[in-house]
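In: requesting a structural model of the entry that follows:
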Amino acid sequence: MSTPTLPRSTAAPAFESAFRPDWPLDVRRSLSVHLRGTGDPTLRFEQDGTWRVTTTPDGPATVRITVVGGEVRVAAWGAGAEWAGSRVSLWLGADDDPSALDCRDHPLVARLHRTTPWLRLGRTERTWDCLVPAVLEQKVTTTEAHRVWRALLRLAGEPAPGPAPEGMRVPPSPRRLLEVTDWEWHRCGLDGARRRALRAVTSVASRMEPPEAVDSADLQRRLRTVPGIGVWTAAEVVQRVFGCPDTVSYGDYHLKNQVGFALTGQARTDDDGMMALLEPWTGQRHRVVRLLLTNGVARAPRFGPRNAPTDHRRI
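Out: Down below sits the predicted model:
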């Protein structure tokens, strides 16, 4: 006889806390940087709050975040409930310092900085959860990467602990990822290069987690020693793990053109040109990029045919 599923409202959280942010917090926009497309099994924005599933050093956790009267209320379930729940303020950027950005000499950036007071760079302190989807996004369209991420979570992820919304899943552990067979990877639609990169990082995953990886620069060095992990992937990871305000996603297909268009009006810029444009804000370059992207001023015109994604399941 199968065990009936309890209604979400009947499962008591293993951890609860509350705090009042001293900045104009926007939970949805703060956490959307972790959202991997519509239907991401690890992050949901529901009427009863924001739900996020994560791994922790103590085991999986489901966290619900609600805001009532300016107070952020946190409830968490699972073996890692206390670890994850106690770090929600960091996810939302409580220890970020946006005042470190000096943009007085650039009217556009100064205006965006002034009119986007909610923008904080949060940190998750979980490399694995950021690294797996970043590898899946290498050299493919965003749509294709998100489809594979959902397929992988359905295949190898565990159901989220506690009363999470239906379909939420915990990212598979390194050990579970190694158990995925070649034909299962093929069914998910993952090509050989990204498959090899994922297998490579599973063997060193424990050495990539804070506090062993002490800061952004150290984690990038460690990541780039792994075959298949380059500058772009390492940047995407440290932006989320440490809330790094400076590391830019060098090598991104669109970003160089978006930044170049926002700052110069030119439709095309290369990666080195982008870095030259951002050089005046060294130390805060990623924050400037986020300001440009968030406010919709970095929409470079596109030329040529759309890139049709390759469905590796049919190869």
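In: from here on, contacts and neighbour counts on C-alpha atoms
Out: Noted.
In: flag every buried residue along stretch 15-34.
Out: 15, 16, 18, 25, 27, 30, 31, 34 (16 or more other C-alpha atoms under 10 Å).
In: how about stretch 71-83?
Out: Those would be 72, 73, 74, 75, 76, 77, 78, 79, 80, 81, 82, 83, for stretch 71-83 by 16+ other C-alpha under 10 Å.
In: and the end-to-end length of it?
Out: One end of stretch 71-83 sits 20 Å from the other (C-alpha to C-alpha, to the nearest Å).
In: now find how far off-centre it is within its chain.
Out: Its chain's C-alpha centre and that of stretch 71-83 lie 19 Å apart, by C-alpha atoms, centre = their mean, to the nearest Å.
In: next, the contact list for residue 70, please.
Out: For residue 70, the contacting residues are 20, 21, by C-alpha atoms under 8 Å, 6 or more residues apart in numbering.
In: from residue 84, how far off is it?
Out: From residue 70 to residue 84 the distance is 21 Å (C-alpha to C-alpha).
In: what's the answer for residue 233, then?
Out: Applying C-alpha to C-alpha to residue 233 and residue 84 gives a distance of 24 Å.
In: could you also give me the structure for this second sequence? I'd like to compare it with the first:
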Amino acid sequence: MMLAPTPPIREDGARFALAVRPPYDWAHLERFFADHASPGVEIVTPGRYARSFVLDGRRGTLSVTPEADSLSVRIRSRGSNETHSAVLARVRAMFDLDIDPRLIADGLGRDPLTVALVTRRPGLRMPGAFDGFELAVRAILGQQVSVAAATRLAGRLVAAFGTPLAPEECDAEPGLTHLFPTPEQLLDAEISRVLNMPRARGRAIQGLAAAMLGTPDLFAKTGDLDGTVARLKALPGIGEWTAHYVAMRAMAQPDAFPAGDVGLMRALDTGAGRPNRAALLARAASWRPWRAYAAIHLWAEDAARRMT
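Out: Below you'll find the model as predicted:
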């Protein structure tokens, strides 16, 4: 992809503060993003998230750190004020800054289980996505494998097909080496061969790239969950779980719910066995229209149990 000629990156970067509504659980977001970070594109260290990006042909890096009542965002970019505004809007979505936690607590207040979960972790937020295409590619890479395995595949995908950062860009944010591959770069890429993974999964990523090029607003946020899921499921290699996962993280659909997820089923096992998908959906009916936030709480509970 051709990038517009621009002035050098400002070494010090531009700093911004984004207000947060308390309570806000930075620690959970940090752990989640650390587990799912694409090597070379994202790096998470204690109290800090950083990544590379390209928007409208303008490339750069950013970092996010928590303050007392805000997130501090530092942008190093060859872009303009408009680029900064676009980056900040994506950071707001990624770190779920516009939701009112009281709405989540009220919405999940009809089930004693979710009441207890929200009470234990009142500041939980939805780990969003900086880029919908990137998140969807990661979701496809993660099909039928562990999060750790998906992260390794993402690192190999980035190294093979992504755009290397210039030396001064790498110096600005140590640990960042590439931009995530664009749809153009993945459209005809030999993904399955390079990553040594099933051909169907490689074709699914190529199909996603083609869809993105044909429909640039493929991941636009709408209020229609059923329409969003149907649109995603029409893409090759994207089933119910992947569609709901992408809808909740990349498209801010608060009622999306990947009902077949084993982690959700484990979290509901109180000793009598895990519920099946139908039982999970029946239980989740009282969580509507906030099932995505219920899922985040259940995943956090499952992770906490497995750590003890």
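In: that older thread, farthest-separated two in the buried residues of stretch 71-83 of the first structure?
Out: 72 and 79 (22.1 Å; C-alpha to C-alpha).
In: so what corresponds to residue 290 of the first structure in the second structure?
Out: Aligning on TM-score structural alignment places residue 290 of the first structure opposite residue 296 in the second structure.
In: what number of residues are in the vicinity of its match?
Out: Neighbourhood size, residue 296 of the second structure [other C-alpha atoms under 10 Å]: 19.
In: how would you label it: helix, strand or coil?
Out: helix (DSSP: H, G, I helix; E, B strand; the rest coil).
In: not including adjacent chain positions, what is the nearest residue to it?
Out: residue 126 (6.7 Å; C-alpha to C-alpha, 6 or more residues apart in numbering).
In: what's the one you found aligned with over in the first structure?
Out: Aligned partner of residue 126 of the second structure by TM-score structural alignment: residue 121.
In: need the contact list for its match.
Out: 30, 92, 93, 96, 240, 243, 244, 245, 287.
In: returning to that earlier point: check the buried residues of stretch 71-83 of the first structure against residue 100 of the first structure and report the nearest one.
Out: Nearest member of these to residue 100 of the first structure, counting by C-alpha to C-alpha, is residue 72, at 25.1 Å.
In: contacting residues around the closest one?
Out: 18, 19, 20, 21, 65, 66.
In: list the contacts for the spatially most central residue of the second structure?
Out: When C-alpha atoms, centre = their mean is applied to the second structure, the residue found nearest the centroid is residue 129 (3.4 Å). Taking C-alpha under 8 Å, 6+ apart, we find residue 129 of the second structure in contact with 90, 93, 94, 135, 249, 250.
In: quick one: it from residue 271 of the second structure, how far?
Out: 35 Å.
In: ok, residue 82 of the second structure next?
Out: The value you get for residue 82 of the second structure to residue 271 of the second structure, if C-alpha to C-alpha is used, is 54 Å.
In: the first structure: which residue goes with residue 90 of the second structure?
Out: Match for residue 90 of the second structure (TM-score structural alignment): residue 87.
In: mind putting the buried residues of stretch 15-34 of the first structure into a markdown table with secondary structure and distance to residue 113 of the first structure?
Out: Formatted as a markdown table, those follow (DSSP: H, G, I helix; E, B strand; the rest coil; distance: C-alpha to C-alpha, whole Å):
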| residue | secondary structure | distance to residue 113 of the first structure |
| --- | --- | --- |
| 15 | strand | 35 |
| 16 | strand | 33 |
| 18 | strand | 28 |
| 25 | coil | 15 |
| 27 | helix | 18 |
| 30 | helix | 15 |
| 31 | helix | 19 |
| 34 | helix | 22 |
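In: any chance of those residues in CSV with distance to residue 61 of the first structure as columns?
Out: Below are these laid out as CSV (distance: C-alpha to C-alpha, whole Å):
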residue, distance to residue 61 of the first structure
15, 10
16, 13
18, 17
25, 23
27, 19
30, 19
31, 16
34, 16
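In: quick revisit: what about the residue nearest to the centre of the second structure, which SS state?
Out: Assignment for residue 129 of the second structure (three-state DSSP): coil.
In: show me the contacts for residue 228 of the second structure.
Out: Here residue 228 of the second structure is in contact with 222, 247 (criterion: C-alpha under 8 Å, 6+ apart).
In: name the residues that touch stretch 155-172 of the first structure?
Out: Contacts for stretch 155-172 of the first structure (C-alpha under 8 Å, 6+ apart): 6-11, 13, 40-44, 51, 53-55, 60-62, 76-78, 129, 153-154, 176-177, 180.
In: not counting sequence-adjacent ones, nearest residue to residue 54 of the first structure?
Out: residue 61 (5.5 Å).
In: ditto for residue 283 of the first structure
Out: residue 246 is the one closest to residue 283 of the first structure (C-alpha to C-alpha, 6+ apart), at 4.8 Å.
In: what of residue 124 of the second structure?
Out: residue 25 (5.2 Å).
In: what is the neighbour count of the residue nearest to residue 54 of the first structure?
Out: 25.
In: before we move on, what about residue 48 of the second structure?
Out: 16.
In: what sits against it?
Out: Contacts of residue 48 of the second structure (C-alpha under 8 Å, 6+ apart): 30, 63, 64, 65, 66.
In: ok, now residue 17 of the first structure?
Out: 73, 74, 75, 85, 86.
In: lining up those with the second structure, which overlap?
Out: Listed in the original numbering, those still in contact in the second structure are 73, 74, 75 (both residues aligned by TM-score structural alignment, their matches' C-alpha atoms under 8 Å).
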